[in-house]
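Enquirer: got a predicted model here, sequence first, then my questions.
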Amino acid sequence: MTATLRDYRRARRRSRQAWAVLAAGLLAALVLPVWFFTVGQFLLAEPRGTGPSAAPVLARGWMQPVAAVRAVPGGNAADALEALPVRDPAGIGNYDRSAFGQAWLDVDRNGCDTRNDILRRDLPGASFAAGSRCRIGAGTFQEPYTGRTITFRRGSGSSKDVQIDHVVALGDAWRTGAQQLTAVQRQHLANDPLNLIAVDGQANQDKGASDAAAWLPPNRNFRCHYVARQISVKAAYGLWVTPAEKDAMQRVLGSCPNQHTVLPR
């Protein structure tokens, strides 16, 4: 074999290697953005949580379920999501919190307002304020949205550290069908234990009226339950999901295909 032929073959080999590297780079450039905007952004956004992966709905003996528009469907949360209508959001310009009734009513008629019911349910060993059988004075719990251990103490400057979050925010409910509910049905939605969780105050502020497409709990361990609970609430009150919201929910449930809906029991 002449030196010229050897040089030619060596050059051909190097050329093929260079093209292979270039092709791999182009493939990565195409695949990585798709991965990021489907799964990657949720995997990279926050560290994996160490907090709880679920939250209670009712406490036996002193909490009663609230009458929703329809029963929460049992079974797989992804199937329940597929059954929800998908529509663009309605306008929110005429939204007013008062459309959902006075805050923290005693809808289940157990003698205590909803906020204190949820604090009592979610804070193990919570103690009542002096002279009260309803008002929670203090308690410690592992907060689900951040996974941190938080202590609640009633007071003008400290009560805000633990807030009661509407899992389906009332603003989101308003733009996805709650405008069509009756005043009583909206009151029930705002006070239904299925739709309420005691959480870190700052996390609740960060969420605002966002749906799953715009905000998810930093504690990734809780996201499957959180999304399943949103689906359960929307099914119970005849609300719809937006296309972006459904996509976000499907991505979360893709990591937990056996996640069930959350039933009010």
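Expert: Noted; the coordinates are in hand.
Enquirer: contacts and neighbour counts: CA atoms only from here.
Expert: Will do.
Enquirer: the stretch 1-150 of the chain: helices as residue ranges?
Expert: Along the stretch 1-150 of the chain, counting by DSSP state H, counting those that start in this stretch, helices occupy 3-35, 41-45, 77-83, 114-122.
Enquirer: closest one to Trp174 among those?
Expert: Nearest of the helices of the stretch 1-150 of the chain to Trp174, taken as C-alpha to C-alpha: helix 77-83 at 18.7 Å.
Enquirer: distance from the chain centre to that closest one, please.
Expert: Computed by C-alpha atoms, centre = their mean, to the nearest Å, the chain-centroid distance of helix 77-83 equals 15 Å.
Enquirer: structure B:
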Amino acid sequence: MKTTCSPAQVLTAVTALMLAASLVGCDVTAHAFEAVQSAPGIPGRETVDPEAAGDAARALVQLETIPVKGRAPKTGYTRDEFGPAWADVDHNGCDTRNDILARDLIDKTFKAGSNNCVVASGTLADKYTGRTITFVRGQDTSSKVQIDHVVPLSDAWQKGAQQLSDERRMELANDPMNLMAVDGPTNAAKGDSDAATWLPPNKAFRCEYVARQTSVEAKYRLWVTQAEHDAIVGILEICN
């Protein structure tokens, strides 16, 4: 008689399958994750959210496609290597910073005459801290909410971005997947750290955070250090 596995058990099994497949040179397809997303829960017990479990499993598989190397020198890095800050890369008439503010804030107002581009105020449910932050544009207030590169540009430069074309680096700097509106002081504390040296104080967001980092690094063919790789695995394996 077969017993039904919990989502957490399925996620563990999928991870083991991924590791075993990598040893024999096999590709793990999306079919491996169907069980994670459809596995039933156990009555009376908190279960793994299927979407979150699937993201963690996919991130673990994706992580195995990313090379593990040492950090390259920071020589030659400047912010200008990634193009002008907050360019209008999608040609919608609004710069990237305002695009992300408009995406991540609620109850937004816009500066008059800006064609609904320049966000004047709003409310942020900050994922890094779990706090609610009121944003008001102004010389002394705008910095309360900053736009963070989930994979910092300086870190990316030392892990393969210096080998990308100018156009590709600009895409990386303005990619919505790599950008989040977050608490300003927390973003400043993060600096250019990777997952081995900094994680969001809000532990509930750490799974999504490292999964997003993994997706960005895979998309732009960056690499990770061994310490970063191990830190990401340690987070993803306990996502629940």
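Expert: That came in fine, so what should we check first? Keep in mind the model is a prediction, meaning the values are calculated, not measured.
Enquirer: that older thread, could I get the helices of the stretch 1-150 of structure 1 as JSON lines with distance to Ala183 of structure 1 and mean neighbour count?
Expert: Below are the helices of the stretch 1-150 of structure 1 laid out as JSON lines (distance: least, C-alpha to C-alpha, whole Å; neighbours: other C-alpha atoms under 10 Å):
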{"stretch": "helix 3-35", "distance to Ala183 of structure 1": "43", "mean neighbour count": "11"}
{"stretch": "helix 41-45", "distance to Ala183 of structure 1": "37", "mean neighbour count": "12"}
{"stretch": "helix 77-83", "distance to Ala183 of structure 1": "25", "mean neighbour count": "19"}
{"stretch": "helix 114-122", "distance to Ala183 of structure 1": "17", "mean neighbour count": "24"}
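Enquirer: among these, which is nearest Gly137 of structure 1?
Expert: helix 114-122 (9.5 Å).
Enquirer: after superposition, how close is the closest one to structure 2?
Expert: For helix 114-122 of structure 1, the mean deviation from structure 2 after alignment is 0.1 Å (mean C-alpha distance after the TM-score superposition for structure 1).
Enquirer: in structure 2, what range does that helix match?
Expert: Aligning helix 114-122 of structure 1 against structure 2 (TM-score structural alignment) gives residues 96-104.
Enquirer: stretch 90-97 of structure 2: which residues count as buried?
Expert: Cys94, Asp95, Thr96, Arg97 (16 or more other C-alpha atoms under 10 Å).
Enquirer: show me where structure 2 has its strands.
Expert: 106-110, 119-125, 132-136, 145-149, 179-183 (DSSP state E).
Enquirer: how big is the angle separating the third one from helix 96-104?
Expert: Between the direction of strand 132-136 of structure 2 and that of helix 96-104, the angle (axes from the mean of the first three to the mean of the last three C-alpha atoms, to 10 degrees) works out to 140 degrees.
Enquirer: show me the residue at the heart of structure 2, geometrically.
Expert: Among the residues of structure 2, Arg212 comes closest to the average C-alpha position under C-alpha atoms, centre = their mean, at 2.6 Å.
Enquirer: do I have it right that it meets Leu179?
Expert: No: Arg212 of structure 2 is beyond contact range of Leu179, at 9.8 Å (criterion: C-alpha atoms under 8 Å).
Enquirer: what is the neighbour count of whatever residue of structure 2 lines up with Leu181 of structure 1?
Expert: Structural correspondence for Leu181 of structure 1 with respect to structure 2 (TM-score structural alignment): Leu164. Neighbour count of Leu164 of structure 2, defined by other C-alpha atoms under 10 Å: 16.
Enquirer: next: Arg169 of structure 2.
Expert: Based on other C-alpha under 10 Å, the number of other residues close to Arg169 of structure 2 is 22.
Enquirer: swap in the one 3 residues further on?
Expert: The number of residues packed near Leu172 of structure 2 is 26, by other C-alpha under 10 Å.
Enquirer: quick one: it and Val89 of structure 2, what's the gap?
Expert: Using C-alpha to C-alpha, to the nearest Å, one gets 11 Å for the distance from Leu172 of structure 2 to Val89 of structure 2.
Enquirer: ok, Asp175 of structure 2 next?
Expert: On the measure of C-alpha to C-alpha, Asp175 of structure 2 and Val89 of structure 2 end up 9 Å apart.
Enquirer: same question, Leu19 of structure 2
Expert: For Leu19 of structure 2, the distance to Val89 of structure 2 equals 38 Å [C-alpha to C-alpha].
Enquirer: please apply the same query to Ser215 of structure 2.
Expert: Computed as C-alpha to C-alpha, the Ser215 of structure 2 to Val89 of structure 2 distance reads 20 Å.
Enquirer: which one's more surrounded, those two?
Expert: Counted by other C-alpha under 10 Å, Ser215 of structure 2 and Val89 do not tie: Ser215 has more neighbours, with 19 against 15.
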